[in-house]
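1. just a sequence and a predicted model for now, questions to come.
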Amino acid sequence: MTQLGDRRVPEGSNRAWWDERVPLHLASAFYDIDGFRAHPDVLRGFETAEVGDVTGLRLLHLQCHFGQDTLSWAYRGATVTGLDFSAPAIEAARALARELDLPARFVVADVYDAPEALAGETFDVVYTGIGALNWLPDLAGWADTVARLLAPGGFLYLAEVHPIQGVLDDDTGNAFVLDYFDHGPHVWEEEGSYADPDAETDANVTVEYHHTLGAVVSAVVGAGLLLESLQEHDFTMTDRFDTLVQGDDGLYRFPPGAPRVPLLFTLRAAKP
């Protein structure tokens, strides 16, 4: 991946990146759509344990991509809405919901426009999955949006890449190579995708942001939400570093005896 520094970025480059990768992701082994058709539940055990029973709850999934996690919550009994700024992703999510006969609503909108796009509707759970916050420039604005979307007594559940991951070297994961406190914007250029690194693609420039753990917590608390849980985990979903080893649970960790750093974190915060 090449960092482009202050080079001018075309308007809508992030949306173009995601739009182009929808068919690529649908065809990838990473997302395993055939496996999902057979058993439409890709939620991780730590997520379902920390969220709890969602039967009958109104759940909103922000930045839902083509809806695998969203539909997994529907499979577990929630009344779900998925929202994403990529129209091709939402079209694919709707098609997948129809195919699986799972009740779900999907809406095309930027995350910051969600309250207006949903006409002021509120939810029992607002869920945001792994790999979402790095696309958002304004974390305080995001947290305020979440607070507006929650019904009193509802809660935010966030499962996200730990910000430490983003500043370590790609090979070992043991050396700091970037500034932890450099928020960005960071402009990158790379072909392919995390789901298929060798794919040929045209929309390859993205703008991303680095949010420290303190910034995330401060934004959530600043929006008036009450922090209930903050967990740091020593595992992740992909072989982010060459030294990681996949366990029987499908998660990746540093090998036994190696120094560890947090790789994921989860946060739960309630609206009074």
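-> Looks like it arrived, so ask away.

2. going by C-alpha atoms from here, please, whenever you check contacts or count neighbours.
-> Fine.

3. my read: residue 9 touches residue 204, true?
-> No: at 10.9 Å, residue 9 does not count as touching residue 204 under the criterion of CA atoms under 8 Å.

4. look at these two and report which has more neighbours.
-> residue 204 (19 against 14; other CA atoms under 10 Å).

5. contacts only, for that one.
-> 17, 188, 189, 190, 191, 192 (CA atoms under 8 Å, 6 or more residues apart in numbering).

6. please indicate which of the residues you listed are buried?
-> Among these, those classed as buried by 16 or more other CA atoms under 10 Å are 17, 188, 191, 192.

7. before we go on, here's another structure to hold up against the first:
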Amino acid sequence: MGERAGPGDGAVANRAWWDERVPIHLASDYYDLDEFLAEPDVLRAFETAEVGDVNGARLLHLQCHIGLDTLSWAHRGATVTGLDFSGPAVDAAEALAAELALPARFVTADVYDAADVLAGETFDIVYTGIGALNWLPDVERWAGVVARLLAPGGFLYLAEIHPVQDVLDDESGSTFDLDYFDIGPIIWEEEGSYADPDAETDANVTVEYHHTLGSVVSAVAGAGLCLEFLHEHDCVPTQRFDTLVRGDDNLYRFPAGTPRVPLLYSLRASKP
């Protein structure tokens, strides 16, 4: 576990971390660009089922990183815009879109500035993928931005790491190590990346933020969006705990017959 951070914003340190890791991620087996270029669809089955048909829909992906999820939605027929605060990540996403000949627009901006940068443009779907909200200090402000970006009748779809993961021990994921209601922000200092733990890196400090499930749902409702569903899932894309077992769908779960906790959650909320 990292150290508890002070009240300062970690955006500068976090942006440096992500900027440096773009070439590492492009070269990694984790992202496996050769496979992606052959078949550009990395979305999880529950995501595509819960979002539904996107053909012709205007979709905005917030915090899109190198754009694999964004381009997967484009491959499925959506008219996509990806937004990320890392310039190198946006450059990489644009290069991948060109190589795949997929129509996609990518914008470099902080997520909190998205509505202003996009100058009042609205979308049918605002999508936020796994591992995004932990980089944002203010989830209520985020939800307000999402509401501004949605067209009437449009919806937010969020798939995210379940916050209960933050309080469990790293080895088994079966015991509570921290207070769910009193975590962070947390400063981490680690070399490498989740995509390549052995990579040599210089920008190694990040600040992450814990948002309870209740705080996220309340922020979405407080922004005037109508919750359609909240689902909890027993799977996760990475081996977060040593005991997790990889399945045929490339997602990790607790071994069969053992007690489980939710590892991901998803929600959909519409704008009246």
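-> Perfect, thanks for sending it. Just so you know, these numbers come straight off a predicted model, no measurement behind them.

8. in helices only, show me the contacts of residue 204 of the first structure.
-> Here DSSP state H is the test, and those give residue 17 as lying in helices.

9. go through the contacts of residue 204 of the first structure and flag which are in strands.
-> Secondary structure from DSSP state E places 188, 189 of the contacts of residue 204 of the first structure in strands.

10. report the secondary structure state of the nearest residue to residue 104 of the first structure once chain neighbours are set aside.
-> Nearest residue to residue 104 of the first structure in three dimensions, chain neighbours excluded: residue 80, at 5.3 Å (CA to CA, 6 or more residues apart in numbering). What DSSP: H, G, I helix; E, B strand; the rest coil gives for residue 80 of the first structure is strand.

11. go on, residue 230 of the first structure?
-> Applying three-state DSSP: residue 230 of the first structure is strand.

12. I'd assumed residue 268 was in contact with it.
-> Yes: shown here, residue 230 of the first structure and residue 268 form a contact pair, counting by CA under 8 Å, at 6.7 Å.

13. these two - which one has more neighbours?
-> residue 268 (22 against 13).

14. show me where the second structure has its helices.
-> Using DSSP H, the helices of the second structure run over residues 11-26, 33-38, 45-51, 68-75, 87-100, 114-117, 139-149, 213-222.

15. can you list contacts of the third one?
-> Under the contact criterion CA under 8 Å, 6+ apart, helix 45-51 of the second structure has outside partners 157, 159.

16. and if you look at the second one?
-> When contacts are taken as CA under 8 Å, 6+ apart, the neighbours of helix 33-38 of the second structure outside the stretch itself are 26, 27, 42, 68, 100.

17. check the mean deviation of that helix from the first structure.
-> Here the mean offset of helix 33-38 of the second structure against the first structure after fitting is 0.3 Å, by mean CA distance after the TM-score superposition for the first structure.

18. neighbours of residue 236 of the second structure, just the number please.
-> 23.

19. so it sits against residue 253, correct?
-> Yes: the pair residue 236 of the second structure and residue 253 qualifies as a contact (CA under 8 Å) at a distance of 6.8 Å.

20. quick check: angle from the strand of greatest length in the first structure to helix 213-222?
-> For the first structure, the longest strand by residue count, based on DSSP E, is strand 150-161. Inter-element angle recorded for strand 150-161 of the first structure and helix 213-222: 170 degrees (by axes from the mean of the first three to the mean of the last three CA atoms, to 10 degrees).

21. superposed on the second structure, where does strand 150-161 of the first structure end up, distance-wise?
-> Relative to the second structure, strand 150-161 of the first structure is 0.1 Å off (mean CA distance after the TM-score superposition for the first structure).

22. thanks again, I'm all set now.
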